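> Predicted coordinates and the sequence they were generated for:
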Amino acid sequence: MTMGEKIINLRKREGYSQEMLAELLNVSRQSVSKWELNVSVPDLNRIIQMSELFHVSTDYLLKENVAYVVEQEMIRSLNDEEVQVYLDLKRKEKKSLPAAICLCILGAANLIGTSGLSVLYPSMENQLAAAGIIILLVLVTIGVSMIISNSMKLSKFEWLEKEPVQLHSGMLKYIRELKENYAPTHAKFITLGVCLCILSVIPLIMTTMLAQENEVALVMSVVVLLLIVMVGVYILVYDGIWQGALDMLLQEGEYSPTEKVYRKKYSFFSGLYWCALTAVYLVWSFTTNDWEKTWIVFAAGGVLYGGLATLIKGLGNK
């Protein structure tokens, strides 16, 4: 059996059209067609990608006399009912998880706001500080409990982030239709969320220009900034959860077979990083009592996390 015939058989087994396979491999449909007709041969990187995507050895793809042995221990499947359960959980999560994150941001905004009020009411400084911290802890507790609840409900599907999954061809077609229908909404949500986060600095800039000496105005402008960011984050997380769920089932984008190998190999990094960052935040906050400033740890930490994740992925691909 030629390589072209093998690619055809494997593609049909997974329920992929030539366009779908081309998209997964980041090549043109014409390239896939030429491979299947044995007009050209895929490069080594594409052969490795197909090996991971179809769960076969590279030897099977390259050599005509190698028996067809699928690595069954690597393949896990979901039936149609399980897929619907997963999608239903994700529909609920895309509402509750963004709300939980917004509660945490709201708690930080409240703490900063009460610190600003203490300037107007210096005799109540201690009471306002205590109220701000208590409200922050209550909101964060509610938010964290919602996050934990979502995590526990979806725990049985965690493997989808790191391992290949096989679905029935009919279900694959259904999920692809869901993604195609959602694409316009996805584009709108991404645009709106990012624009809100960018525009959120306008109140702070305006206050700095017009009322730089007014400490209360500066503090309240930061509160407004956080509230606008909160709305933007809600939209982005809401959209990201649903888009991610569809990509995870289709094994596309951040959940392609190659990306899943990376996630499985470096899964420890995310938990270790955020635990360390939280420890830094708590130590700094309790030792300095500058709760209105220490929240910046998470803003800076989020940017740093993206950079480190990109660096690790780049080193891992070498």
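Received it, and whenever you're ready, just let me know what you need. Numbers count the residues shown, from 1 in each chain.

> CA atoms for contacts and neighbours, from now on please.
Will do.

> Settle this for me: residue 147 is touching residue 95, isn't it.
No: under the criterion of CA atoms under 8 Å, residue 147 makes no contact with residue 95, lying 11.3 Å away.

> so how far is the strand or helix carrying residue 97 off the chain centroid?
With elements taken from DSSP states H and E, the one containing residue 97 is helix 80-120. Relative to its parent chain, helix 80-120 has a centroid offset of 15 Å by CA atoms, centre = their mean, to the nearest Å.

> how near is residue 111 to residue 126?
Taking CA to CA, to the nearest Å as the criterion, residue 111 is separated from residue 126 by 13 Å.

> do residue 184 as well
50 Å.

> Check residue 102 too.
To residue 126, residue 102 is 26 Å away according to CA to CA.

> Same check on residue 194?
Residue 194 is 37 Å from residue 126, by CA to CA.

> neighbour count winner among these two?
Counted by other CA atoms under 10 Å, residue 194 and residue 126 do not tie: residue 194 has more neighbours, with 16 against 12.

> what about versus this one:
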Amino acid sequence: MTFGEKLFKLRKEKGFSQEALAEKLNTTRQAISKWENGQGYPETEKLLMIGNIFGVSMDYLLKDTSEQSNETEAGYYVSKEMAEGFLLSSKKMARYTSFGLFFIALAFIPYFIFNQDPTNYLIPTIIFGTIGVGCLASTSFLEEDQYKILKQEPLLFDEKYLQELNIRYENRKKKYAIFMIVGFASFAMGFFPIGLEKKNIISADFLTPYFPISIGLMAVGIYILTHTSTILDGYKLLAKNELYTNRLRFKLRKKVRQKVDEL
């Protein structure tokens, strides 16, 4: 079977019209028709997208064989548009996650400001806590389904774009290193008085008035660390995907999904 015959067969098996497949590939119906009639081949990016859509290897698509090879293309092709959309989504997730943890941390401040009197501290604590939990809960709705597969499969990129991603990732790491240091210092400064009180090094009576400031510093530290690390993780997932997919947690999740699919 030629490439055109395979494309026609795969399209029919999926129940796609030429217009529907053209829309998925961001091309025209005429282009699909030409490929199926043996009048040329799609460009490499489109070939990889076809492989992703139909779950077949490049080897199967390009060789004149009738059976699909057992050696499949080892990865899910990610276009530049999809990668950039994922990075924007990661920034949005970082914002909501960090704000959620920030407000949850702030929820402890009224307890000390209002001298541990529940009639005064309860309402502001509930307000801060509700805002924080709401921000965290909203992240489950913000995560778009189209990007979930990027965390489930090894990824393939255009080589030039992958080099660009690596450069951007390294630049982000250098830029965010300062923020990470500031965030860690803020958290440590806030935790230090609380640690002194817990170890009975300094009396609680002396330190308690400073606890709201300490908690505020810890909240700022948590916000900075969460925001920067979440964005960096998004870049790392793409630019250093081999490291990500070699982690034990990734391999275990993949095995579990395979077992579930088999059932």
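Nice, thanks for sending it over. In this text, all values refer to a predicted model and were calculated from it rather than measured experimentally.

> Residue 193 of structure 2 -> structure 1?
In structure 1, the residue matched to residue 193 of structure 2 (TM-score structural alignment) is residue 203.

> ok now the helix or strand that contains that match, how far from the chain's centre?
Per DSSP H and E: residue 203 of structure 1 is located in helix 202-210. Centroid separation for helix 202-210 of structure 1 versus its chain: 32 Å, with CA atoms, centre = their mean.

> helices or strands next to it in the packing?
Secondary-structure packing of helix 202-210 of structure 1 (3 or more CA pairs under 8 Å, 6 or more residues apart in numbering; DSSP states H and E): helix 215-250.

> for the helix it packs on, which positions count as buried?
Judged by neighbour count (16 or more other CA atoms under 10 Å), helix 215-250 of structure 1 contains these buried residues: 216-250.

> try stretch 14-24 of structure 2
Buried positions in stretch 14-24 of structure 2, judged by neighbour count with 16+ other CA under 10 Å: 18, 21-22.

> Who are the contact partners of the residue nearest to the spatial centre of structure 1?
What sits nearest the mean C-alpha location of structure 1, by CA atoms, centre = their mean, is residue 240, with 6.2 Å. Not one residue lies near residue 240 of structure 1 by CA atoms under 8 Å, 6 or more residues apart in numbering.

> what does it align to in structure 2?
Residue 240 of structure 1 maps onto residue 229 in structure 2, with residues paired by TM-score structural alignment.

> Also residue 130 of structure 1?
Using TM-score structural alignment as the criterion, residue 130 of structure 1 maps onto residue 122 of structure 2.

> and its match, how many neighbours?
For residue 122 of structure 2, the count of nearby residues is 16 (other CA under 10 Å).

> Beyond the strand or helix carrying it, next helix or strand please.
Applying DSSP H and E as the criterion places residue 122 of structure 2 in helix 118-142. Counting by DSSP H and E, the element after helix 118-142 of structure 2 in chain order, helix or strand, is helix 145-148.

> check the fit of that next one onto structure 1 and give the mean distance.
Superposed on structure 1, helix 145-148 of structure 2 shows a mean distance to its aligned partners of 2.4 Å (mean CA distance after the TM-score superposition for structure 1).

> Quick one: list the elements packing against that helix.
Secondary elements touching helix 145-148 of structure 2 (3+ CA pairs under 8 Å, 6+ apart): none.

> how far does that helix sit from the chain's center?
Centre to centre, stretch against its chain (CA atoms, centre = their mean), the figure for helix 145-148 of structure 2 is 9 Å.

> before we move on, what about stretch 255-263 of structure 2?
Stretch 255-263 of structure 2 has its C-alpha centroid displaced from the chain centroid by 22 Å (CA atoms, centre = their mean).

> quick one: contacts of it?
Residues contacting stretch 255-263 of structure 2 (CA under 8 Å, 6+ apart): none.

> please redo it, this time with the cut-off set to 10 Å
Applying CA atoms under 10 Å, 6 or more residues apart in numbering, the external contacts of stretch 255-263 of structure 2 come out as 152, 251-254.

> How about stretch 212-221 of structure 1?
Here stretch 212-221 of structure 1 makes contact (CA under 10 Å, 6+ apart) with 109-110, 112-120, 200-208, 210-211, 223-227, 292.

> Sort out which residues of the helix holding residue 122 of structure 2 are buried, please.
Counting neighbours by 16+ other CA under 10 Å, one finds that the buried residues in helix 118-142 of structure 2 are 121-122, 124-125, 128-136, 139.

> could I get those as a markdown table with distance to residue 9 of structure 2?
What follows is these, written out as a markdown table (distance: CA to CA, whole Å):
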| residue | distance to residue 9 of structure 2 |
| --- | --- |
| 121 | 68 |
| 122 | 65 |
| 124 | 63 |
| 125 | 62 |
| 128 | 57 |
| 129 | 56 |
| 130 | 54 |
| 131 | 53 |
| 132 | 52 |
| 133 | 50 |
| 134 | 48 |
| 135 | 47 |
| 136 | 45 |
| 139 | 40 |
